[in-house]
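Trainee: turn this into a model:
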Amino acid sequence: MFELAALAYLIDKAFGEFPCKHPVQFMGGFINRFERRFYRNHFLPGALLVFCLLAITLLISIAITALCRLLPDTLSLAVLAMAASTGLAKTMLHDSVAGVLTADDPKRAVGLLVSRDTGAMSEADIYKAAIETWAENLSDGVIAPLFYLLLFGLPGIAIYKAINTMDSMIAYKTERYFYFGKMAAILDDFANYLPARLTAVLIVVLAEDKVRAWQCLWRDGHKLESPNAGYPIAAMAGALGVALGGDAVYHGQLKSKPRLGVAVSPIDQTTLVKALAMALPIDVAILGLLSAGILLGR
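Mentor: From the prediction side, this is the model:
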C-alpha cells in the first residue's frame, strides 16, 4: 500500500484536481437527492442515508480494485493511484487557503472556506479563519485519507471521503439536521479520531518551537466542542505563537468558543504565510515516511 499511497500523493501534488467531475460531487449529488426524497429530521432516515452511500461507495471501489487486478502490475498501480489521488486534497487545500492572500476581497475568499459568518470579520479574524482551515483540513484532506488508504486501499479512502462529505453537508447542530445528520457526525468523529491526533503530532514535529507547540497541543487540543478539530488547530497555534479559536458567528448566532494557543504574536497576513510555508516540510515528511515504508516492505 505504501507504493500506492506515495504515487497517489505525488499525483495530487503534481496535478491537484483533475478537470472532470470529482467523485465527491457524485456523493454530494446522491446526498441531495436522498434528502429531497426521504428527509425527516429523525435519526433513522439519516442512518439510512449513511448506510446507502457507504454501501454504494464500497461496492464501486471494490469493483474498481478488482478490475485493476486484471491489468499488468504497473498499469494497475497507476490506475489505482489516480483514483486514490481524488481522495487527497493537499494541493487544492493549499491553493484555496493561499488564495486569501491574493484575493481582492479576502473576506469573501475566506467565506468560501468556512461555515462561520464572515460579514463582521476583522482583518485578523480573516487570517485566523484561514489558518484554522489550513490546520484542520490537513487532517481531513491529507492525513486521514492517507491513513485509510494505507490501511484498506482504495475502498478505505473512498469510504472515508463519503463519511467526510456527509459530515460537511448534513452533520450540523441546526434545527434541520440535528437528528438527520447525527449518524454522519458520529461516524466522522470516529473516523477522524486518530488522524487528527497524528496531524497534530506532525505539526509539532515540524514546528520551529516544538516545546511551545507541544504544550499548546497538550493543554488546548481537547477544548473545542469537536472531539478532533482542536488538536491540529492547537498544535498550529503553538507552532505559530498565536491564539486561534475564540468566539465566532454561525448562522447568525454568536457561538462562544475557547481560545487555543498563546498570543505571542498578533495574527496578520504574515502569520498565514508562515502557516502555509509548512506545506513543503509536510510534503518531505510524508513522502519520507512512505518511502521508508516501501523500503522496509521489500
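
Trainee: can we go C-alpha only for contacts and neighbour counts from here?
Mentor: Fine.

Trainee: which residue ranges of the protein form helices?
Mentor: Remark: helices assigned in the chain by DSSP state H are 2-15, 23-38, 43-68, 73-85, 90-102, 106-111, 123-138, 144-170, 182-191, 193-206, 210-220, 230-240, 269-276, 279-296.

Trainee: what helices or strands is the shortest one leaning on?
Mentor: Right, helix 106-111. helix 90-102, helix 123-138 (3 or more CA pairs under 8 Å, 6 or more residues apart in numbering; DSSP states H and E).

Trainee: likewise for the last one?
Mentor: Contact partners of helix 279-296 among helices and strands, from 3+ CA pairs under 8 Å, 6+ apart: helix 2-15, helix 193-206.

Trainee: just the helices and strands packed on helix 106-111: most buried one?
Mentor: Among these, the stretch with the highest mean neighbour count (mean count of other CA atoms under 10 Å) is helix 123-138, at a mean of 23.

Trainee: and for comparison, fold this next one:
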Amino acid sequence: MINIFIAFLAYLIDKRFGEFRFIKHPVIIIGSIISFFEHKFYKDSVLRGLLLVLFVICCVSFVSISISTFLNNLNIVLNIGFTSILASMFIAHKMLHDSVLEILVSTNKKKSISMLVSRDTQNMSESDIYKASIETYAENLSDGVIAPLFYLLLFGLDGIVIYKAINTMDSMVGYRNMKYEKYGKIAAYLDDITNYIPSRLTAVLIMIVAKKKMSLPFIKMAKSMTHQMLVTL
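Mentor: As a prediction, the model looks like this:
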C-alpha cells in the first residue's frame, strides 16, 4: 500500500513540477558512471559489457539502498514525502507531455518534431508529423513513465532507480554498430527484459485511449489521439 501511495504522489509531483533544475538530475549522474567505466575499461566484448552492467547496477543499488535505509528510519510521513520526491525525478511525463504538446501548437511543426526524432523531417507531411508524435509519445511513455511506475510499485525506490540505470545504459551503449555491437549487448537484452511487461501495459493503455478515435480521418485522428493521450495522462 505504501508503494502505491508513493507512486501516486511521485507521478503527481512530476506532472506538476517536472524536472528540478536547481539540482543535478540523477539520470545524468548515472550517465556519468557509465561514461567513467567506458573511459577506463571499454573493450569490444560481451564480457566487458557484462562487467559494465554489474558495475553500474552495484553502484546505483548501493546508493539507493543507503538512501532507502536512511528514509526508513524517519517517521512514515517524512519517509513517504521524501521518497515520493526522489522517485518523481525518475519519471519524465511532464517533459514528454510538454515536448509533444509543443508540436500540436507550434507554427513550425517540422522544426519542433526534429527535436524529438532522429529521422529527416524536412519532407514530412502534416500526417507524418502527427504520426511521428504518436510514435515518440508511445515509445517514451513506456520507458519514461509506465515502466518506472511499474518498478516503483513492485520494488519501491530501489526498483525505479535500478530500472532507470538499465534504461540509461541501453540508451548510451545499446546500439548495433562497430563500437557497441558486443559491448552493449547485455545492456540491450536486459533493457528488453525489464520493458517486456511495461511496454505491453503501455500498448493496452494507448489502445484504450485510441479506441474512440479510429473513425476519424488520419490527420484529425492522429492529432486527436495525441491530444487525448496528453489530456488523459
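
Trainee: a markdown table for the helices and strands packed on helix 279-296 of structure 1, including mean neighbour count and distance to residue 122 of structure 1?
Mentor: Below are these laid out as a markdown table (neighbours: other CA atoms under 10 Å; distance: least, CA to CA, whole Å):
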| stretch | mean neighbour count | distance to residue 122 of structure 1 |
| --- | --- | --- |
| helix 2-15 | 20 | 33 |
| helix 193-206 | 21 | 27 |
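
Trainee: now do the spatially most central residue of structure 2 against residue 182 of structure 2, distance only.
Mentor: The residue lying closest to the centre of structure 2 (CA atoms, centre = their mean) is residue 144, at 2.1 Å. Look at residue 144 of structure 2 and residue 182 of structure 2: by CA to CA, to the nearest Å, they are 26 Å apart.

Trainee: what does residue 91 of structure 1 correspond to in structure 2?
Mentor: Taking TM-score structural alignment, residue 91 of structure 1 has residue 94 as its aligned residue in structure 2.

Trainee: now do the contacts for its match.
Mentor: Listed by CA atoms under 8 Å, 6 or more residues apart in numbering, the contact partners of residue 94 of structure 2 are 14, 15, 16, 17, 18.

Trainee: any idea which of those residues is the one closest to residue 119 of structure 2?
Mentor: Lowest distance from residue 119 of structure 2 to these (CA to CA) belongs to residue 18, with 26.8 Å.

Trainee: that closest one: what's it in contact with?
Mentor: Residues near residue 18 of structure 2 by CA under 8 Å, 6+ apart: 89, 92, 93, 94, 95.

Trainee: how much space between the aligned partner of it in structure 1 and residue 113 of structure 1?
Mentor: When structure 1 is aligned by TM-score structural alignment, residue 18 of structure 2 is paired with residue 16. From residue 16 of structure 1 over to residue 113 of structure 1 the distance is 17 Å, taken as CA to CA.

Trainee: hang on, isn't residue 117 of structure 1 packed against residue 249?
Mentor: Yes - the pair residue 117 of structure 1 / residue 249 is scored as a contact, 5.4 Å apart, by CA atoms under 8 Å.

Trainee: residue 67 of structure 1: neighbour count?
Mentor: 12 (other CA atoms under 10 Å).

Trainee: aligned partner of it in structure 2?
Mentor: Match for residue 67 of structure 1 (TM-score structural alignment): residue 70.

Trainee: quick one: residues contacting that match.
Mentor: Here residue 70 of structure 2 is in contact with no residue (CA under 8 Å, 6+ apart).

Trainee: so what does residue 85 of structure 2 match up with in structure 1?
Mentor: If you follow residue 85 of structure 2 across to structure 1 using TM-score structural alignment, you land on residue 82.

Trainee: how near is the nearest residue to that match once chain neighbours are set aside to residue 16 of structure 1?
Mentor: Leaving aside its sequence neighbours, residue 82 of structure 1 sits nearest to residue 8 (CA to CA, 6 or more residues apart in numbering; 6.1 Å). According to CA to CA, residue 8 of structure 1 and residue 16 of structure 1 sit 11 Å apart.

Trainee: what's the answer for residue 147 of structure 1, then?
Mentor: Distance from residue 147 of structure 1 to residue 16 of structure 1, by CA to CA: 19 Å.

Trainee: check residue 205 of structure 1 too.
Mentor: Residue 205 of structure 1 is 26 Å from residue 16 of structure 1, by CA to CA.

Trainee: repeat that for residue 286 of structure 1.
Mentor: Distance from residue 286 of structure 1 to residue 16 of structure 1, by CA to CA: 17 Å.

Trainee: got it, and residue 189 of structure 1?
Mentor: 26 Å.

Trainee: quick one: residues contacting residue 282 of structure 1.
Mentor: Contact analysis of residue 282 of structure 1 by CA under 8 Å, 6+ apart lists 202, 206.

Trainee: on that earlier part again, got the helices and strands packed on helix 106-111 of structure 1 as TSV, with distance to residue 264 of structure 1 columns?
Mentor: Formatted as TSV, these follow (distance: least, CA to CA, whole Å):
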stretch	distance to residue 264 of structure 1
helix 90-102	22
helix 123-138	14
